[in-house]
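Peer 1: No letters, just coordinates:
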């Protein structure tokens, strides 16, 4: 901003003084930041990887089923994921996580196109934390049941079943491992959002 005094001299004020400080939350109209765009692309890729991991975990657990025969095929015992409520919760939770991540891709694209549009980042940050808690809880609960299936518990007379249902245990174990991959990816997404807010403050 320019001012003139009585002597005809011109005083040029700095743009920072004339405009004041920039708001903490951007409106998406500021000059695009290259680093924020790169972070937006990384966010999108991580979400795609987390979708694949969550869907793989849900599908693997949801198709875990095995029938074992005893005493020359006279007795048949079936083991399925829906026999264990924890595994049923696992499948539902992983499906919810995958569904959320698919919907969040739209907001992730917005953060790439408009890097300073903080509202989208705040929404992603909040819901990512909620979904991370859900994924971690279901993965941990399922991991505990898988441990019992492999090792049993002598104190409570819970017998290990993986000797009779090896294929079933292999599938549920793979589903749990894959779910923890999704949990790690969600943690990276939350950390990435937090780092982006630090850049915004600076």
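Peer 2: Perfect, I can see it now. On a predicted model such as this, the values are computed, not experimentally measured, just so you know.

Peer 1: Only C-alpha atoms from now on, for both contacts and neighbour counts.
Peer 2: OK.

Peer 1: nearest spatial neighbour of residue 169, skipping sequence neighbours?
Peer 2: Among residues not flanking residue 169 along the chain, residue 162 sits closest, at 5.7 Å (CA to CA, 6 or more residues apart in numbering).

Peer 1: Ok, residue 186 next?
Peer 2: Nearest to residue 186 is residue 132, by CA to CA, 6+ apart, at 5.9 Å.

Peer 1: what's the answer for residue 113, then?
Peer 2: residue 37 (7.5 Å).

Peer 1: what's near enough to touch that neighbour?
Peer 2: Residue 37 makes contacts with 111-113, 115, as judged by CA atoms under 8 Å, 6 or more residues apart in numbering.

Peer 1: buried stuff in the top helix by length along the chain?
Peer 2: Ranked by number of residues, the top helix in the chain under DSSP state H is helix 166-201. Neighbour counts over helix 166-201 (16 or more other CA atoms under 10 Å) mark 168-169, 171-173, 175-183, 185-187, 189-190, 192-193, 196-197 as buried.

Peer 1: ditto for stretch 118-132
Peer 2: So, applying 16+ other CA under 10 Å, buried residues of stretch 118-132: 118, 120-121, 124-125, 128, 131-132.

Peer 1: could I get the residues you listed as a markdown table with distance to residue 57 and secondary structure?
Peer 2: Shown next, in a markdown table, are the buried residues of stretch 118-132 (distance: CA to CA, whole Å; DSSP: H, G, I helix; E, B strand; the rest coil):
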| residue | distance to residue 57 | secondary structure |
| --- | --- | --- |
| 118 | 32 | helix |
| 120 | 28 | helix |
| 121 | 27 | helix |
| 124 | 22 | helix |
| 125 | 23 | helix |
| 128 | 18 | helix |
| 131 | 15 | helix |
| 132 | 15 | helix |
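
Peer 1: another one to put next to it:
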């Protein structure tokens, strides 16, 4: 791999193309998260027989809205962070890896909880005498299902970003070096 020095920034040849692709890959989940968030926020339905329901009435859907909002904000910030050319440092690689992991699991948990709520809305739970709500609130259930599907598309994007950031971190930097201490316990020291 050829290395070139541009001003005070060291970068690999051809990395501007990779940097552009990664920036776009970081922006795409923002679009998905905002779309899922808007659909869920506008999801409400009123019937004459059973009253009204709103997505914000259910805790699982509230969590989905908050998680999508946080993920959209992170996607925008991380896209800006990767778009600005800088040298690759260990702390930068660890930061992206750490936050990519956290956001991946957060959006996965929100999608999973919401999928369970949607499932119960369609199928009900006879053991607790909870009948299916989608018979009466079909439009509400369709929008909630759409939002959950879009959220899982964002999960796939975040999983891809997690793989990219972990590959970048663990392929460019050496593992920590172990030094035995005087108490027989090894301690790891990172060297950059």
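Peer 2: Received it, and whenever you're ready, just let me know what you need. In this text the structure is predicted, and so the values were computed from the model without any measurement.

Peer 1: Mind checking what secondary structure the aligned partner of the residue nearest to residue 169 of the first structure in the second structure has?
Peer 2: Here residue 162 of the first structure is matched to residue 134 in the second structure, going by TM-score structural alignment. With DSSP: H, G, I helix; E, B strand; the rest coil as the basis, residue 134 of the second structure sits in coil.

Peer 1: Please report the distance of residue 134 of the second structure from residue 19 of the second structure.
Peer 2: 45 Å (CA to CA, to the nearest Å).

Peer 1: before we move on, the earlier item: now rank the contacts of residue 37 of the first structure by neighbours and give me the top one.
Peer 2: Greatest neighbour count in the contacts of residue 37 of the first structure, by other CA atoms under 10 Å, goes to residue 115: 28 neighbours.

Peer 1: list the contacts for that residue?
Peer 2: Counting by CA under 8 Å, 6+ apart, residue 115 of the first structure has contacts 28, 32-33, 36-37, 40.

Peer 1: Residue 86 of the second structure: what's its closest spatial neighbour, skipping adjacent residues?
Peer 2: Here the residue nearest residue 86 of the second structure, using CA to CA, 6+ apart, is residue 9, at 5.7 Å.

Peer 1: Just give me the neighbour total for residue 143 of the first structure.
Peer 2: There are 21 residues near residue 143 of the first structure, going by other CA under 10 Å.

Peer 1: how close does it sit to residue 188 of the first structure?
Peer 2: For residue 143 of the first structure relative to residue 188 of the first structure (CA to CA), the value is 21 Å.

Peer 1: quick one, strands of the second structure?
Peer 2: Per DSSP state E, the second structure carries strands over the ranges 3-6, 9-12, 44-47, 51-54, 177-180, 186-189.

Peer 1: Reformat those strands as JSON lines; add distance to residue 79 of the second structure and mean neighbour count.
Peer 2: What follows is these, written out as JSON lines (distance: least, CA to CA, whole Å; neighbours: other CA atoms under 10 Å):
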{"stretch": "strand 3-6", "distance to residue 79 of the second structure": "21", "mean neighbour count": "11"}
{"stretch": "strand 9-12", "distance to residue 79 of the second structure": "18", "mean neighbour count": "14"}
{"stretch": "strand 44-47", "distance to residue 79 of the second structure": "33", "mean neighbour count": "15"}
{"stretch": "strand 51-54", "distance to residue 79 of the second structure": "33", "mean neighbour count": "14"}
{"stretch": "strand 177-180", "distance to residue 79 of the second structure": "32", "mean neighbour count": "11"}
{"stretch": "strand 186-189", "distance to residue 79 of the second structure": "30", "mean neighbour count": "11"}
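
Peer 1: need the contact list for residue 104 of the first structure.
Peer 2: Contacts of residue 104 of the first structure by CA under 8 Å, 6+ apart are residue 124.

Peer 1: Give the aligned equivalent of it in the second structure.
Peer 2: Using TM-score structural alignment, residue 104 of the first structure pairs with residue 78 in the second structure.

Peer 1: just residue 81 of the first structure next, same as before
Peer 2: In the second structure, residue 81 of the first structure lands on residue 55 (TM-score structural alignment).

Peer 1: shouldn't its match be in contact with residue 65?
Peer 2: No. Assessed by CA atoms under 8 Å, residue 55 of the second structure is found out of contact with residue 65, at 9.1 Å.

Peer 1: Give me the more crowded residue out of these two.
Peer 2: Using other CA under 10 Å, the more surrounded residue of residue 55 of the second structure and residue 65 is residue 65, with 26 against 22.

Peer 1: could you list every residue that touches that one?
Peer 2: Contacts of residue 65 of the second structure by CA under 8 Å, 6+ apart are 36-37, 40-41.

Peer 1: Good, wrapping up.
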